[in-house]
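[1] Coordinates only, no sequence provided:
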């Protein structure tokens, strides 16, 4: 679930048409029953008694024993799905080219890329020298690097498999290389708690420097001279709040704090400007922000604030030098709900906000959401969303913000529903990297030659399409845009995915997937695991519910705070559309969502349990009110801008109290439910689904099993490594497929 809580198939001869309940195995007689230790919580005159809050005691052996018992129960309940899980895992594996590599990206005279090797769980980071000075498009043509073929001069920067050896978990949280190419800093997580150990490798010798930084957060960057490393630190509530500087060769205990954010409701991060002349420190929430710049050519001036947070403007800034004048490209929501882009001389920010002169570059448009903008030496590149589709637009810098400004140019694609996003760019490059995908087009990597007078529309150069093995043909599948009608009349967009040969006879199974928070969009994108459901005759619906960003800023704002219930009713409307579509048997519909989408799963389970045969809630945020009422818990204070602050606002408290899943479990025949979590998850603590499952079992009047699947060595994304990831997805899909009677390949 983004920076806060964030989760997401050739003809066969027959399909299963059995009703959902027929394939759900009977649960063992005695699921784990946690003892009840009543704890009362009183806010705004309301008292809630929580019998299972003691399960939060992570170091309590009784808690660990209970969680292990839950997993044993889950294993017993789902034992009959083992062959189905293995089948789906093998289908994922057999469709994946296991020995593969990324498309090389050029930076400072080197081509950087990663390799995957069959049988290995983690990627290997590599590089090879680049030819030419980078002045022509030809110099930006990646070298031909083939799977399994040695590359002359290849240098291994980091082998994730070697790093992970003997560790219960491994994840690479970021890396940075000095401009001279000599030093490589990388951050590794060995627990799944997203706190990293930073090490620095001397690429000339292959040895590690003695500098080791523990418990860092995401974010790494070197100073231009390579002598200073910038990194982030999170506080005890897992909120990134400090930007620190480490001078290589000095004790880590002497590292200085460049910036510290004390407002518990604000998130902090940093990065380099596109031209790498500035360090940008970004502080913000979902409603306003603040950017501070450190100029590397005059560090003695310290951090300089552009627009203070008191201006209550949500913005991103990109500084660059144009014809000797320092410019700032602003993507902002000042009098522009969907955001717009302005060009401002840096000197203007010394004036009061009301007196500053901002030149409009991209005007506000109710039908277009501006996601962000960056620059190269010659062009502005904008990421925008129109008609729900994410796309890229390039405009020459010459004349930008004046009457002489040229129109933006978009690379064109053939499909109706697709995603085209930035895959990276270098400031002095004549090309930008674009990643393209759709629901049934595997990811393609293009280099887009930026438009010029001689090439007014630019040019797309295909560098790679991710291979899909096993006889995959995109023509065997269909994706359509449909619309459900919510209770208030709002039209909710749906992406409906199915096999092209599926009969519309009302007997098929269906799955509805949703998220709907933090303005995150569920954009079209290819997924190998999902093919296993589609090939079993499942109609897969992605519900683009309010709270997401698919339809612009208003779509997000209409599904947050005191409008959050729209997210849930939209999802139910999507379910009703599927049930009435003629494609499926209404008794064979499952639902899936993760993190904030897990809250969605919990809410719809309470509101309409009869509409679902099964629900898979991945790392579900189901005890949201308890969490947000305690600002000491990870991320809680940061959530106030998304859900409201129930501590100070009784209306918010009352509103949340009526939808949070844990507190609204009722006497009802709940469907088969799997709550999937990880012991070391710091975004949604394991205790939330652990408590929820206990309450569901205690109150359900039905007989369908309710299970807790817990990964004891995993984080928010589950266990580490691609094979474990495939096993996790196979488990989730097998649980759904079994419950909705979709076990057999067509």
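    Sure, I can see it. Please read all numbers here as calculations on a predicted model, not as lab measurements.
[2] From now on I want contacts and neighbour counts done on CA atoms only, so please keep to that.
    OK.
[3] Run through who's touching the longest strand anywhere in the chain.
    Among the segments of the chain that qualify as a strand by DSSP state E, the longest is strand 584-594. Around strand 584-594, the neighbours that count as contacts under CA atoms under 8 Å, 6 or more residues apart in numbering are 1, 6-8, 19-20, 504-515, 539, 575, 578-580, 598, 600-601, 611-620, 736, 739-741.
[4] Which ones among these lie within strands?
    Where the contacts of strand 584-594 overlap with strands, as defined by DSSP E, the overlap consists of 508-514, 539, 614-618.
[5] ok, second structure coming up, stack it against the first:
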């Protein structure tokens, strides 16, 4: 069915020297077509439900009209956007190379050349002086595509065959292909609609992969493919019947086992087989139980298990390969009330544990021989550190990553015996960057219920003037995902113009441990939103920001946060940027045909349960738009987004435009070629960043 669309855009007058400023264009006006949505005896009227038709020409015309309006409204900033883009790109080292990682006799690395948007994936045999072999020439592969992404690549145990996956639509539906590393021949085998992950068996001809449901895009089946055979005859290895679980597949670090996983937000179940016997039956590791989470890896005769079994903040356990049910698990690292165990890495002589305490990552090194242990000292107030690529057991060198708000991202090799650190590479920032010009801090705001919420912030020392600086405040606050700090050369464009840039580590993340996550989900979700508002208020009160120059940014579930705060406290913010925002919470969570919905019930609740319906309805941004003043807003989305469907932000903007009582800018930019992650090229993506930055700089009165 076609819908009549009412919109118009005033033709802009040509601007010439000394001519008056162009008239303000009129925004598109979407027609209201009432759709009654009744659940639990409650009826909601959705006037823009009709936008849920990606292929409809009327919808496409409307989205294009919105883009034209945004372009017209931002036309006066085009020169500034170009300047910012060029400024950001000028700081990036164009010809660059990653630190090689040794695996199975080869050194693997990626490198970029000149203005190329994509990397070359390469390897050298035996030593770094050997001849380079380019495995994937992505700049060549990407020609002719507006979007191109390599999902994964994996080399067979014989080192002779490369399997790789590619996405050319930005829907995260990857096609797996194969290539000989002996003669560069590309095999005819082609596996479509996969998650992109590839797991080789040890026979050098069998690969395991996961496919997505054609409608919901949930990964729900694991198949195995034998190279050279018909893909349509691939054997089904495992099918997940519960649509709240996602399937996955990987090989243990030991290369001895292939693991098939099935996980939901709060539960896990794994099966495994000998990687040298790909045709054997799967063995179940531990049957799924409600609220039992675990993950596994293998070392010598045991599996090691990170789990929340009788451990709120997780603990590390192990069990013999022959007896994997939880009654056989024995403790290696206990649960601690103030420390969250987030990951582990096993070496021949050492165990490395990633922990989180007081919101910061720690790396703990324990020697197997005598349990002697120590922590790495990072020496900064706000930072992030993580275990990097460590494919081999037989080494005493841990490779880890490190960054802070003032320290460029670094790859470091740490000798766990001698305790000597070697910086293998630090991100090079071109131009006049001087770390000493900037200062970072960690401060604590007080939430409405008295909880202390950490904030990480950075500013340029000579630009900080109490109570006058504009503030860029961001957060995520969902899924237990942590908003760890990091260095950004792009961010210098804000800092050098006087912005204070901060991250609010609100509840819903896991920065402060498991309880931090549980206090910001389901029926406690509003803590995420009120925490953010408290952080904004605190930074103003402490003089880090001018009261009338507070800007907020959030993406995806962080976009939900942006929508919620715009309804709750629009007076706090001068401007808000909501990137690919999840804003139509109730309608989306009621529609199980929408990708990812069923797997989210443990995060948001199932609105088919009235208690959850009522609570979601009380904060869902789209459902709570009112006739009142809102801040200036820029919203972004992608037509092919598989995570948050484009119609959520499109409907939200249409409703806001119809109801809001202010004259502040309300803009939406729809990327008609890309999805959730935006552009795929390493430079192309900064055009959108430049638009976002100029939007807030313009509102802050900064025009150059």
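    Happy to help now that I have it. Since the structure is predicted, the reported quantities are computational estimates derived from the model, not experimental observations.
[6] TM-score for these two?
    Overall, the chain-to-chain superposition scores 0.95 on the TM-score scale (TM-score structural alignment, normalised by the length of the second structure); 682 aligned residues with a CA RMSD of 1.6 Å.
[7] Show me what residue 368 of the second structure lines up with in the first structure.
    Alignment of residue 368 of the second structure against the first structure is given by TM-score structural alignment, with residue 397 as its counterpart.
[8] For that match, the count of nearby residues, please.
    Applying other CA atoms under 10 Å, we find 17 residues neighbouring residue 397 of the first structure.
[9] residues touching it, list them.
    Residues counted as contacts of residue 397 of the first structure (CA under 8 Å, 6+ apart) are 378, 379, 380, 405.
[10] my guess is residue 355 of the second structure meets residue 361, correct?
    Yes: the criterion here is CA atoms under 8 Å, and residue 355 of the second structure meets it with residue 361 at 5.7 Å.
[11] Can you tell me which of the contacts of strand 584-594 of the first structure are buried?
    Among those, those scoring as buried are 1, 6-7, 19-20, 507-515, 539, 575, 578-579, 598, 600-601, 611-620, 736, 739-741 (criterion: 16 or more other CA atoms under 10 Å).
[12] burial measure for residue 40 of the second structure, as a count.
    Residue 40 of the second structure: 11 neighbours (other CA under 10 Å).
[13] Trace it over to the first structure, please.
    Looks like residue 40 of the second structure aligns to residue 44 there (TM-score structural alignment).
[14] Contacts only, for that match.
    Contacts of residue 44 of the first structure were listed using CA under 8 Å, 6+ apart, and they are 650, 653.
[15] residue contacts, the equivalent of residue 665 of the first structure over in the second structure?
    Superposed on the second structure with TM-score structural alignment, residue 665 of the first structure falls opposite residue 625. By CA under 8 Å, 6+ apart, the residues touching residue 625 of the second structure are 567, 655, 656, 659.
[16] In helices, which of the residues you listed appear?
    With helices identified by DSSP state H, the entries of the contacts of residue 625 of the second structure that belong to them are 567, 655, 656, 659.
[17] Buried among these? Make that a ChimeraX selection.
    The ChimeraX command for the buried members of these (criterion: 16+ other CA under 10 Å) is given here:
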select :567,655,656
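[18] got the ones in helices among the contacts of residue 625 of the second structure as a markdown table, with distance to residue 606 of the second structure columns?
    What follows is those, written out as a markdown table (distance: CA to CA, whole Å):
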| residue | distance to residue 606 of the second structure |
| --- | --- |
| 567 | 23 |
| 655 | 25 |
| 656 | 26 |
| 659 | 29 |
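[19] So which of the contacts of residue 625 of the second structure is the closest to residue 309 of the second structure?
    Proximity to residue 309 of the second structure was ranked across the contacts of residue 625 of the second structure by CA to CA; first place goes to residue 567, at 39.2 Å.
[20] Residue in the first structure paired with the closest one?
    Applying TM-score structural alignment, one finds that residue 567 of the second structure aligns to residue 606 in the first structure.
[21] and the end-to-end length of stretch 272-285 of the second structure?
    Terminal residues of stretch 272-285 of the second structure are spaced 7 Å apart (CA to CA, to the nearest Å).
[22] What residues sit buried inside it?
    Along stretch 272-285 of the second structure, these residues count as buried under the neighbour rule (16+ other CA under 10 Å): 272, 273, 274, 275, 276, 278, 282, 284, 285.
[23] Among those residues, which ones are in strands?
    With DSSP E as the criterion, strands contain 272, 273, 274, 284, 285 from among those.
[24] What count of nearby residues applies to the nearest residue in space to the fourth one that is not next to it in sequence?
    It stands for residue 284 of the second structure. In this structure, residue 284 of the second structure finds its nearest non-sequential neighbour in residue 271, 4.2 Å apart by CA to CA, 6 or more residues apart in numbering. The local packing of residue 271 of the second structure (other CA under 10 Å) involves 19 other residues.
[25] Would you quantify the distance from the aligned residue in the first structure for residue 492 of the second structure to residue 679 of the first structure?
    The criterion is TM-score structural alignment: under it, residue 492 of the second structure has residue 531 as its aligned partner in the first structure. Residue 531 of the first structure sits at a distance of 29 Å from residue 679 of the first structure (criterion: CA to CA).
[26] again with residue 739 of the first structure
    Separation of residue 739 of the first structure from residue 679 of the first structure (CA to CA) stands at 26 Å.
[27] Also residue 57 of the first structure?
    12 Å.
[28] higher neighbour count, the two?
    Neighbours around residue 57 of the first structure and residue 679, counted as other CA under 10 Å, are more numerous at residue 679. The numbers are 23 against 12.
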